[in-house]
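> Here is a sequence together with a model predicted from it:
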Amino acid sequence: MSHVIIVWFRRDLRLEDNPALSAAIDSGASVLPVYIHAPEEEAPWAQGAASHWWLHHSLTALDQCLRERGSYLHICHGATLENLRELIVSTGAQAVYWNRRYEPACIARDKCIKQALRDDGIEATSFNGALLIEPWQIETGQGDPYRVFTPFWRKLRANLQIEAPQPAPQRIETKKAEASVALNSLNLRPKIPWDSEFGAHWLPGEFGAHESVQQFCEAALRDYKVERDRPDHFGTSRISPYLHFGEIGPRQIAWMLDQYARNESSAVLHEAAEPYLRELGWREFSNHLLYHFPHTPEKPLQAQFDAFPWAPDDAVALARWQRGQTGIPIIDAGMRELWRTGWMHNRVRMLVASFLTKNLRQHWRHGARWFWDTLVDADLANNTQGWQWTAGSGADASPYFRIFNPVTQGYRFDPDGAYVKRWVPELADAPLKLVHEPWLDPALLQRTGYPSPMVDLAATRTAALDAYQRMRNV
């Protein structure tokens, strides 16, 4: 009888280029693919509602892919170690394989599980299925973690080998176990259907991930460097949720970009791919920071920001920001896009974050928590790095004096007003000269019901700069 290996799926919901799965199959073992739902083990950053929607559909897609290969996804609910031990007993498994995660709570949990299984006499082995390089494998010349992106990326890029991914298995010899719970019993889909439009924008699963990359290569790669900041255009890959759930990995994306450029015999496309690879580098950098500075989801990386004079918590102002009722068109467009699709263009993410932390001077943690619950790509490393960057408190951060003006940003990156008009229908018929400044015509506001600006942009910019100066003087 062949030996049995449990492959514990987590944020690696794919069959192609899955190191843990490939290692188990290559060993000649019978494999039991397992997903264990234990959100309490990831506290205080258990997945939010939008991520749960994606997870439900991604697990459905993974199970279908496994069944096409003679296998299935065994689902458990509850304490991970307890479930693994029960499965080991029922299947006679000799080993558990998984791909690593890098959130602080998961690192601590996984270390305990690995040690407990080894104490039980079970082989417990983890792999890198999520990153181009492990966070502990890259350091400065002084042996310290990087805190600035450019030298980090320069070193990573110089050592990056773009190689063909491991193919998905054609057949998976499977050891079945008893009492897999039904996916619906996990209650991942919301009871109130606020997610009703998500399905029109996304196709969770490995197939959807590959389709998104292919579509990006064909339609947007060539002009990515100049188009990526335009929320009114299809200029980005929208691959972030697929990366978050591991339906595709960064090594696969790098290979697909390289092969597409080679097939097109285009030096232009090879050059165009570099800015996109650099964005993958930001994802690596964010995970590097989270690993080495695990306090950053709650506390500023730069200790001086402990003294920053945030405004008192304002529930009313926060609610207006969350619902896209600030009276600043591009801010409201972004927040409404987020609510209806579970996603927001990166340029607009910076604008709404700047508005919250600088014009409203609300703590960046309020924004991070809202994004965490409403983004389908809510990734702890990226979310933390993005909010701390905008607030000025993180590594390689935006300078404290950089306060985005959403009006000038709107005219620059949404020059025809198409993005605003799509998500803020009150302004669909507004003349272009007013679409980013509708308050210049009070009659327009009265006629459409669109709100007046909740703050004076110039005055709040001055107040934010004064607050930063007070902090620097402490």
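Arrived safely, thanks for sending.
> Please count neighbours and contacts with C-alpha atoms only from this point.
Will do.
> which residues in the chain form strands?
Taking DSSP state E as the test, the strands found in the chain are 4-9, 30-37, 74-77, 95-99, 123-127.
> buried stuff in the lengthiest helix in the chain?
Looking across the chain with DSSP state H, the single longest helix is helix 267-292. Using 16 or more other CA atoms under 10 Å as the test for burial, helix 267-292 gives 269-270, 272-274, 276-278, 280-292.
> before we move on, back to that, buried deepest among the strands of the chain, which one?
strand 4-9 (a mean of 26; mean count of other CA atoms under 10 Å).
> what helices or strands is it leaning on?
helix 19-26, strand 30-37, strand 95-99 (3 or more CA pairs under 8 Å, 6 or more residues apart in numbering; DSSP states H and E).
> one more time with 6 Å, if that's ok
Here strand 4-9 touches strand 30-37, strand 95-99, going by 3 or more CA pairs under 6 Å, 6 or more residues apart in numbering; DSSP states H and E.
> The last one: how far from the chain's middle?
Put plainly, it is strand 95-99. Chain-centre distance of strand 95-99: 24 Å, with CA atoms, centre = their mean, to the nearest Å.
> do the same with the longest one
Distance of strand 30-37 from its chain centroid, counting by CA atoms, centre = their mean, is 24 Å.
> quick one: contacts of it?
4-9, 73-77, 173-175 (CA atoms under 6 Å, 6 or more residues apart in numbering).
> Dump those residues into CSV; add distance to P415 as well.
Below are the contacts of strand 30-37 laid out as CSV (distance: CA to CA, whole Å):
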residue, distance to P415
V4, 59
I5, 56
I6, 53
V7, 50
W8, 48
F9, 44
L73, 48
H74, 50
I75, 49
C76, 50
H77, 49
E173, 56
T174, 56
K175, 58
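> quick check, nearest of those to R412?
F9 (43.3 Å; CA to CA).
> ok, now how distant is the closest one from E284?
Separation of F9 from E284 (CA to CA, to the nearest Å): 21 Å.
> Comparison target, given below:
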Amino acid sequence: MAKPAILWFRQDLRLADNPALAALEGRPLLPVYFLEEGPEAPGGAARWWLHHSLAALGRALAARGAPLLLLRGDARQVLPALAAEIGAEEVHAGRRTEPLARRRDAETHAALQDAGVRLVLHRTALLHEPHLVRTGGGKPYSVYTPFARAVFGLLEELPPPLPAPDRLVPASGARQGLGLDSLHLLPRPPEPNWAADFPAHWTPGEEGAAARLDAFLEQGLAGYADRRNDPAAERGTSGLSPHLHLGEVSPRQVWHAAKAKGGRGLETFLKELLWREFSHHLLWHRPEMPEAPLRPEFAAFPWRPDAALLRAWQRGRTGYPIVDAGMRQLWRIGWMHNRVRMIAASFLVKHLLQPWQDGEAWFRDTLVDADIAANSASWQWVAGCGADAAPYFRIFNPVLQGEKFDAAGAYVRRWCPELARLPDRWIHRPHEAPEMVLRGAGVTLGRNYPAPVMGLSEGRAAALAAFAAVKGTEAA
């Protein structure tokens, strides 16, 4: 009989289209998940999702005969010991791109090698290996459009997804694992239950991911090119990002399913999948991206850290309705519409001149889809300091952005209900509304809705001056 092996789950919490699992077909295996703490550990909202995703994965594995072993600790120490316990000579896992995970993988490989065990890494989370996509000159890409064009070509012969196994052969001799609750992934008293509204919006796990994908293909893909910028639209976006982040569905499954469905929104949607690939490509080649600007001149940017301004932004109390609606949506359901993410992020780093790292850290803690690569790449894009970044002088006006993308105010009325009775004309600019209109709508600025924390002209002028100083330093 074949030697048993360890299947190390990480950001691939699924059974279908899992190359690491498929490589062990017919062999006795021990499925295991380690909760590792550290700088790149999941934030609060992602931990809520992880709890329920692990529960779903555990049920699926148990139903096929190989229960999931849950442990807390350092894989560099625990994996060699586990391999010895069950007589395994191989550990199979998905490859990760985060800098700390890559360092740990190298050290884990060395520790396993010393124990006579082989670590085999598979591509489980991306469409293509980030280190293999190169320009004609052999360099990594730093601009999205040529990257996407190159990857589109590489994916012409993307193999079909792999099926989930019907049965698994369990390895014997492993230690007793931890109960899921003992990982303490959920909010616990006296901490408030900030995740109370999450279950009404999300169904973590492989089945939930499949249902979300099916619903989007049927109801959202055809109109995706137009509706993806409407934050109030039902099925305007796919909602797949948290499922993709923890690998409950593979990007290959999504790619093939979308192409099979087809329709007018297909190309736009596939390009969004490739932005995710581009973010991981950048992170692989620029591991400093989560902390440091990719454009070195921005290390001297004259930020104006202000705890009160940061707090007002975090809590959706800036006085600009489209920003506040987005930040409140984020707090309530652990997710924010992508268009509003850009508006809210631009307001923080440009009008308020708060460091982009503070915004990135808040999103990392409050987003259920908090992917280090996509989060840091997107924040650097908005701040103007990243690869293929938005021009430094592109400063979103939150009032005009609200009027453009939420013209009837449906999104703002949902997440800022104190403004619900304002007429459409004033829903995005309550600070400019006549007093009689405010009174008629039950709005008292500074009491039940905040006055603006910063004037838009003032904030824009300060941002342009700060960026000009950086550009002057670059020229010098």
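Now that the structure is in, tell me what you want to look at. For clarity, every value in this text was computed on a predicted model and none was experimentally measured.
> Check the contacts of strand 30-37 of the first structure and tell me the two furthest apart.
Among those, H77 and E173 lie farthest apart (CA to CA), at 24.0 Å.
> could the helices and strands packed on strand 4-9 of the first structure go into a markdown table alongside distance to N187 of the first structure?
Shown next, in a markdown table, are these (distance: least, CA to CA, whole Å):
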| stretch | distance to N187 of the first structure |
| --- | --- |
| strand 30-37 | 11 |
| strand 95-99 | 24 |
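> I'd like to know which of those is closest to A333 of the first structure.
strand 30-37 (34.3 Å).
> Which of the contacts of strand 30-37 of the first structure sits closest to D313 of the first structure?
Nearest to D313 of the first structure among the contacts of strand 30-37 of the first structure is H77, at 36.7 Å by CA to CA.
> how about that closest one, what's its partner in the second structure?
Mapped onto the second structure by TM-score structural alignment, H77 of the first structure lines up with R72.
> ok, now how distant is its match from G179 of the second structure?
R72 of the second structure is 11 Å from G179 of the second structure, by CA to CA.
> which residues are common contacts for these two?
Among the neighbours of R72 of the second structure, none is also in contact with G179 (CA under 6 Å, 6+ apart).
> Out of the helices and strands packed on strand 4-9 of the first structure, flag the one nearest E437 of the first structure.
strand 30-37 (46.9 Å).
> list the contacts for F413 of the first structure?
Neighbouring residues of F413 of the first structure by CA under 6 Å, 6+ apart: R230.
> For R171 of the first structure, see how far away it is.
F413 of the first structure is 48 Å from R171 of the first structure, by CA to CA.
> one step back: could you pull up the residues touching the match of H77 of the first structure?
F34, L35.
> can you rerun that using 10 Å?
Y33, F34, L35, E36, E37, V78, G177, L178, S182, L183 (CA atoms under 10 Å, 6 or more residues apart in numbering).
> Could you check how far the first one is from T268 of the second structure?
For Y33 of the second structure, the distance to T268 of the second structure (CA to CA) stands at 35 Å.
> before we move on, what about the last one?
Counting by CA to CA, the gap between L183 of the second structure and T268 of the second structure amounts to 39 Å.
> Trace E272 of the second structure over to the first structure, please.
Aligned partner of E272 of the second structure by TM-score structural alignment: E279.
> do A41 of the second structure as well
A41 of the second structure maps onto A46 in the first structure, by TM-score structural alignment.
> what's the neighbour count on the residue nearest to that match when sequence neighbours are not counted?
Nearest non-adjacent residue to A46 of the first structure, counting by CA to CA, 6 or more residues apart in numbering: P39, 5.3 Å away. Neighbour count for P39 of the first structure, taken as other CA atoms under 10 Å: 15.
> repeat for R222 of the first structure
Neighbour number of R222 of the first structure under other CA under 10 Å is 20.
> Likewise for G153 of the second structure?
10.
> Tell me the counterpart of it in the first structure.
G153 of the second structure maps onto A158 in the first structure when the alignment is built from TM-score structural alignment.
> any idea how far F413 of the first structure is from its match?
For A158 of the first structure relative to F413 of the first structure (CA to CA), the value is 32 Å.
> so the residue sitting furthest away from the middle of the second structure is in which element?
In the second structure, counting by CA atoms, centre = their mean, M436 sits farthest out from the average C-alpha position, at 43.1 Å. Per DSSP states H and E, M436 of the second structure falls inside helix 435-440.
> which ones are touching the closest residue to L445 of the second structure other than its chain neighbours?
In this structure, L445 of the second structure finds its nearest non-sequential neighbour in A451, 5.3 Å apart by CA to CA, 6+ apart. A451 of the second structure sits next to R317, T318, G319, Y320, P430, H431, T444, L445 when contact means CA under 10 Å, 6+ apart.
> before we move on, what about A391 of the first structure?
For A391 of the first structure, the contact set (CA under 10 Å, 6+ apart) comprises 300, 305, 350, 353-358, 361-365, 385, 397-400, 402-403.
> what does stretch 227-235 of the first structure rub up against?
216, 219-226, 236-237, 275-276, 330, 334, 344-348, 410, 412-422.
> Can you tell me, leaving aside adjacent residues, what's nearest to the equivalent of H131 of the second structure over in the first structure?
Using TM-score structural alignment as the criterion, the counterpart of H131 of the second structure in the first structure is W136. Nearest residue to W136 of the first structure in three dimensions, chain neighbours excluded: H288, at 7.8 Å (CA to CA, 6+ apart).
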